[in-house]
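[1] Sequence and computational prediction follow.
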Amino acid sequence: MLKPEPVDVAKFGPAITGAASADEPSQHWDRIRARLRQEIGEDVYSSWFARLELDKVSGDTVHLSVPTRFLKSWIQGHYVERLTELWRDETGGARKVDVAVRSAAIRSQPLKAREPRATVTEQTAEPRRTAQAPAAAAVSAPVSAAFAAPADVAAGSPLDPRLTFETFVVGKSNTLAHAAARQVADAAPGAAPIFNPLYLHAPVGLGKTHLLQAVAWAGAARGRRVVYLTAERFMYGFVAALKSHAAIAFKDALRSIDTLLIDDLQFLTGKNMQQEFCHTLNALIDAGRQVMVAADRPPSELDGLDDRVRSRLAGGLVVELAPLEEELRLQILKARSQAFAEQHKGFEVPAPVLELLARNVGQSGRDLDGALNKLLACNRLTGEPVTLEMAETAIRDLVRPSDPKRVRVEDILRVVAKHYNVSRADLLSQRRTANVVKPRQIAMYLAKTLTLRSLPEIGRRFGGRDHTTVLHAVRKIDGLIASDRALAEEIETLKRLVNE
């Protein structure tokens, strides 16, 4: 066992010699930990801080440690400032808090006995509301202490306390998605799901993550065991479990929860990873547990996913969040500008400026946030008040005359089938008659030129064809366009129809 590193006790008030001086930092830490537990509630504390330990104090730096990089990242991103304030209040002097990942093989002797490792269990009471923590934290089923890294993943990805149902602005484009998410969140523990799985899809910035995290907060507050995971976090957890020979414990942890929320499913890659997700999905649904998934496109367009996974996802309720309509954009801007005004005294955005932003800046919440941040920067850095003239100049680079429609292969199939009076099934079939082959090749050509799909992906969407077949079709139509003016005009007409 390595000897403990020296503690600079001079920074902790009157000089104390002997054992008492070595114990004083630990006593400070005990009181700070008790204050933190009281502020954020037992459940949030157990989820995130039970394994935060005091290693040493050297000079003006307090050295804390956690067992995983994930916990370190979360605490640094959410609570380092608060921990610094607590140390300053406790000791009366400035302190720098450093959080590190402790090694399982070599580590300093702790200042006192470690706090027992707690497993994350179902909530028994609603935690205390604070500015740092909302009504509840994401919780998971009890996890074996034998597999630390997978356990952290099973506890869920970090949640943003701002993303709750109370801060979600509802409009025509997201009413159904909001209502379905609310139904999931309000279900009582043990209640059978109505929509399972619930699948939300939309481009970035339209509220998918907001709704998933809102479900996590609200569901946990009602006593449900909820886990929110990004696809990346799910993959990391599975790999970590395999490396630590804890795959069974990882699977059991996920499959014993009430609600599983998976974000950014389009990033789930790898055959083994998708098989494991499919098994988890089936196990939860068959056991009557709720699954909610979000991605940037519908299940039918997730070409990288296994067919069984796509089929299971499509078998639930699939809801699209449409681009934000102007009225909804205005409501969002009003809510967020009010929040900005509370944070930055003297910053006000007049109603005409909000209307200007709603009309001209993008169609997603992130676009709107960017515009408000631009106004805030101009106001703070130049001292110029926010006026219509100032706003027109400030957001000039953010204004887009029109947002191009995201073209889907499904849209192309529909337009081409109607134009050439054939069925969608004909285009996907193996039929080689002339009245089908030419429309099929044109559809493949449009899919390659109007979407970002690769040749193999397009081949799969056209009845499982090889990418060489798609390449042949693209080259053939491209060659015909150069010599056949009538066909070139026909292709342009189809492009306009697809983009309408």
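    Yep, that arrived.
[2] From here on, just use CA atoms for contacts and neighbour counts.
    Fine.
[3] what about Ala192, how many neighbours?
    Burial of Ala192 is recorded as 15 neighbouring residues (other Cα atoms under 10 Å).
[4] got another, please set it beside the one above:
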Amino acid sequence: MESEAKILLADVAAYLQRDGGDDRLVQMLLQSVGRDLTDEALTIEAPSRFAIAYLERNRGLIEGYIEQIAFTPMALRVLAPAQTPTLEPPAGAPAPQPELIGAPAGAAANQPDRVPEPVTPITTTPTPAAPFVSDVAGGVERGIKVRNTLSRDDYHQLVTRMNGAPATPAPAAVIEKAPEEEVFPQTPIASKFTFATFVYGDENKHAYQSAQRFAAWADEPGQVNSLFIYGGSGLGKTHLLLAIKNFLAEKKPHIRVKYANSQAYIDDFINEIGRQKTERRTILRDYHDANILIIDDIQNIIGKQASIEYFFNLMDEFIRENKKVVIASDRAPKKLGMDERLTSRFNAGMLCLVSEPGFEMKYTILKRYYETIICAADDVSEMEIDATLLGAFQAHEGHLTDEQLRHMAEISGNNIRELESFCERCASLSYEREQAGEELTAADIERVAHEYFDTAHKVIHIDTIQDVVEEFYHVSHEELIGPKRSREIAFARHVAVYLANSLCDLSATAVGEQFGGRDHSTIIHSLKVVEKKIKEDRRVCDDLQQLKNKITLRS
């Protein structure tokens, strides 16, 4: 049954990725191995000890997708790496021999008490990260591309075809009939993408508050009809879109919401063009029937002529019918080449820029992720995990001090997904150091950062430091390097000298030459002034961290 388990596992990962689910969870599912499939449960082998706790934490979401694909409730069983599953024999029957698990079909046929094999699950239209699985046996293609709105009768007919039996002849013309029940089943709420888990600051506060406002007014016609969030990759746009979707699914389930990223929209469009020809149905019906349409990464649709034209028509329909739209893109509407009416519509609605996180936000993200995810992974007492599995791995991560987290924030890049992975790596390395009786050093953190970011070992020039300090303290360059000694100008000069001494590979004399030819003793005096202020006033320390972050980003 291992092959069926692998097919079903691949389908779950494909569905989750199609719906814009947690990227880390998708990767963990793709790296897992399907070991066994029965009528009651799907058994998978996790790739690592950390993955076990993460998969268990998302058990409800995964089992929801399993039920969607297999049309029957199934439990998820997660095994530790390299652990072999054991089938439960029927009452009174002898237990199967271990070597028969996963044995050829001929060997299984000689065992009358073996658990009967379940019907092979149907594979779905995949995303590029999860290749379509097909198995040609006897000239019959076993990989059937279907949508999860397939009826139970059609499902069994396809299963008959997959098993090689002649299929029931289809009627000459298929007339679309109204669905017997709602076509908008709510995805189980088991996601980290909520408003409560979003870390916001000055860089993204407007987008965060606008997303909350949109969700709050979602069922009020004519109020807050559009939200357009734009900014670079990995800055939290998808988190906000999924937070809206999850909030509405939990608090306002009567609202029909359709969420899709750009790739899912293009796949749906291409697949349903074919269905339109054979079934005479309106394409993208679930998009048209939605009350709220949420599309992520809209920039990827630009350039695909047929799909973008249909998308423009879809947006025009939503505008005319006063429906609501949420869009995320890497650039502003006016730079996407959209129809002028759409550009005007989005500009007139809530238009929000998400900027790159500064030091304080990165520090907050790292600190929250470390405390709520990494540290929480050690505590599995409230999770539904078989205690016998815990012996297969060490459920511990190393400790990260506040000073280490601040250093990580200072030298890291701006992609939030990379920040979280960076934090995991540092915690894991800290554990290795602790096991050896050592401590995680700043050099260790910088080596890990060098694998993730380009900002770890940048060459920093004094003129960059001077520019940033001048902007921060609102002084001119002439004032910074000149003879004026007023309190504000003098302290800005001390800070610039302090940063130049710590960030640039220059002697005190060389630094002094860049500040109006000041001598060695003057530079030492500036260093002492700033060091004294750091001990007296925490705000000075925070300002220095913020200045270092700005300098690193500009270098």
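    That came through, no problem. Quantities reported herein were computed from a predicted structural model and do not represent experimental measurements.
[5] which SSE is Asn414 of structure 2 in?
    For Asn414 of structure 2, there is no helix or strand it lies in under DSSP states H and E.
[6] gap between it and Leu553 of structure 2?
    9 Å (Cα to Cα, to the nearest Å).
[7] Then Ser344 of structure 2?
    Computed as Cα to Cα, the Ser344 of structure 2 to Leu553 of structure 2 distance reads 33 Å.
[8] Look at those two and report which has more neighbours.
    In terms of neighbours (other Cα under 10 Å), Leu553 is the more surrounded of Ser344 of structure 2 and Leu553; the figures are 18 against 13.
[9] Please look at the more buried one and Phe453 and confirm they touch.
    No: counting by Cα atoms under 8 Å, Leu553 of structure 2 stays clear of Phe453, with 11.3 Å between them.
[10] Show me where the stretch 201-350 of structure 1 has its strands.
    Taking DSSP state E, counting those that start in this stretch as the criterion, the stretch 201-350 of structure 1 contains strands spanning 226-230, 259-263, 290-295, 317-320.
[11] tell me what the third one is packed against?
    Packed against strand 290-295 of structure 1, as judged by 3 or more Cα pairs under 8 Å, 6 or more residues apart in numbering; DSSP states H and E, are the following elements: strand 198-201, helix 208-221, strand 259-263, helix 271-286.
[12] cool, and the last one?
    In this structure, strand 317-320 of structure 1 makes packing contacts with helix 175-186, strand 198-201, judged by 3+ Cα pairs under 8 Å, 6+ apart.
[13] With structure 2 overlaid, how far apart is that strand on average?
    Strand 317-320 of structure 1, aligned to structure 2 and superposed, deviates on average by 1.0 Å (mean Cα distance after the TM-score superposition for structure 1).
[14] so that strand aligns onto which residues of structure 2?
    Using TM-score structural alignment, strand 317-320 of structure 1 corresponds to residues 350-353 of structure 2.
[15] With the longest one instead?
    Mapping strand 290-295 of structure 1 onto structure 2 (TM-score structural alignment) gives residues 324-329.
[16] my guess is Phe50 of structure 2 is in a helix, correct?
    Yes: under DSSP: H, G, I helix; E, B strand; the rest coil, Phe50 of structure 2 sits within a helix.
[17] Contact partners for it?
    Phe50 of structure 2 is in contact with 377, 395, counting by Cα atoms under 8 Å, 6 or more residues apart in numbering.
[18] Kindly report the same for Phe250 of structure 1.
    So Phe250 of structure 1 contacts 150-151, 154, 237-238, 241 (Cα under 8 Å, 6+ apart).
[19] Trace it over to structure 2, please.
    In structure 2, Phe250 of structure 1 lands on Ile283 (TM-score structural alignment).
[20] and the gap between its match and Phe311 of structure 2?
    From Ile283 of structure 2 to Phe311 of structure 2 the distance is 12 Å (Cα to Cα).
[21] now do Gln157 of structure 2
    33 Å.
[22] now Glu434 of structure 2
    Distance, Glu434 of structure 2 to Phe311 of structure 2, using Cα to Cα: 55 Å.
[23] Which one's more surrounded, these two?
    With neighbours defined as other Cα under 10 Å, Glu434 of structure 2 and Phe311 compare such that Phe311 has more, 18 against 15.
[24] Return the residue of structure 1 aligned against that one.
    Mapped onto structure 1 by TM-score structural alignment, Phe311 of structure 2 lines up with Phe277.
[25] For Ala215 of structure 2, which non-adjacent residue is spatially closest?
    The shortest distance from Ala215 of structure 2 to any non-neighbouring residue, by Cα to Cα, 6 or more residues apart in numbering, is to Ile244 (5.7 Å).
[26] To which residue of structure 1 is the one you found aligned?
    Here Ile244 of structure 2 is matched to Val215 in structure 1, going by TM-score structural alignment.
[27] Could you double-check that that match sits in contact with Val184?
    Yes: taking Cα under 8 Å as the definition, Val215 of structure 1 is a contact partner of Val184 at 7.0 Å.
[28] which one is Val469 of structure 2 nearest to, not counting chain neighbours?
    Nearest residue to Val469 of structure 2, sequence neighbours excluded (Cα to Cα, 6+ apart): Ala496, at 6.2 Å.
[29] contacting residues for the one you found?
    465-466, 469 are the contacts of Ala496 of structure 2 under Cα under 8 Å, 6+ apart.
[30] Please work out which residues of structure 1 line up with the helix or strand containing it.
    Using DSSP H and E, Ala496 of structure 2 sits in helix 487-503. Per TM-score structural alignment, helix 487-503 of structure 2 has no counterpart in structure 1.
[31] which helices and strands sit right next to the next helix or strand after that helix?
    Sequence-wise, the next helix or strand downstream of helix 487-503 of structure 2 (DSSP H and E) is helix 508-513. Helices and strands touching helix 508-513 of structure 2, by 3+ Cα pairs under 8 Å, 6+ apart, are helix 487-503, helix 520-536.
[32] and the gap between the closest residue to Thr509 of structure 2 other than its chain neighbours and Glu513 of structure 2?
    Closest residue to Thr509 of structure 2 apart from its sequence neighbours, by Cα to Cα, 6+ apart: His520 at 5.1 Å. As judged by Cα to Cα, His520 of structure 2 and Glu513 of structure 2 stand 9 Å apart.
[33] Then Glu360 of structure 2?
    From Glu360 of structure 2 to Glu513 of structure 2 the distance is 32 Å (Cα to Cα).
[34] Please say which of those two ends up with more neighbours.
    Glu360 (18 against 13).
[35] Count the residues that sit near the nearest residue to the more buried one once chain neighbours are set aside.
    Closest residue to Glu360 of structure 2 apart from its sequence neighbours, by Cα to Cα, 6+ apart: Gln546 at 7.2 Å. For Gln546 of structure 2, the tally of surrounding residues (other Cα under 10 Å) stands at 17.
[36] Good, wrapping up.
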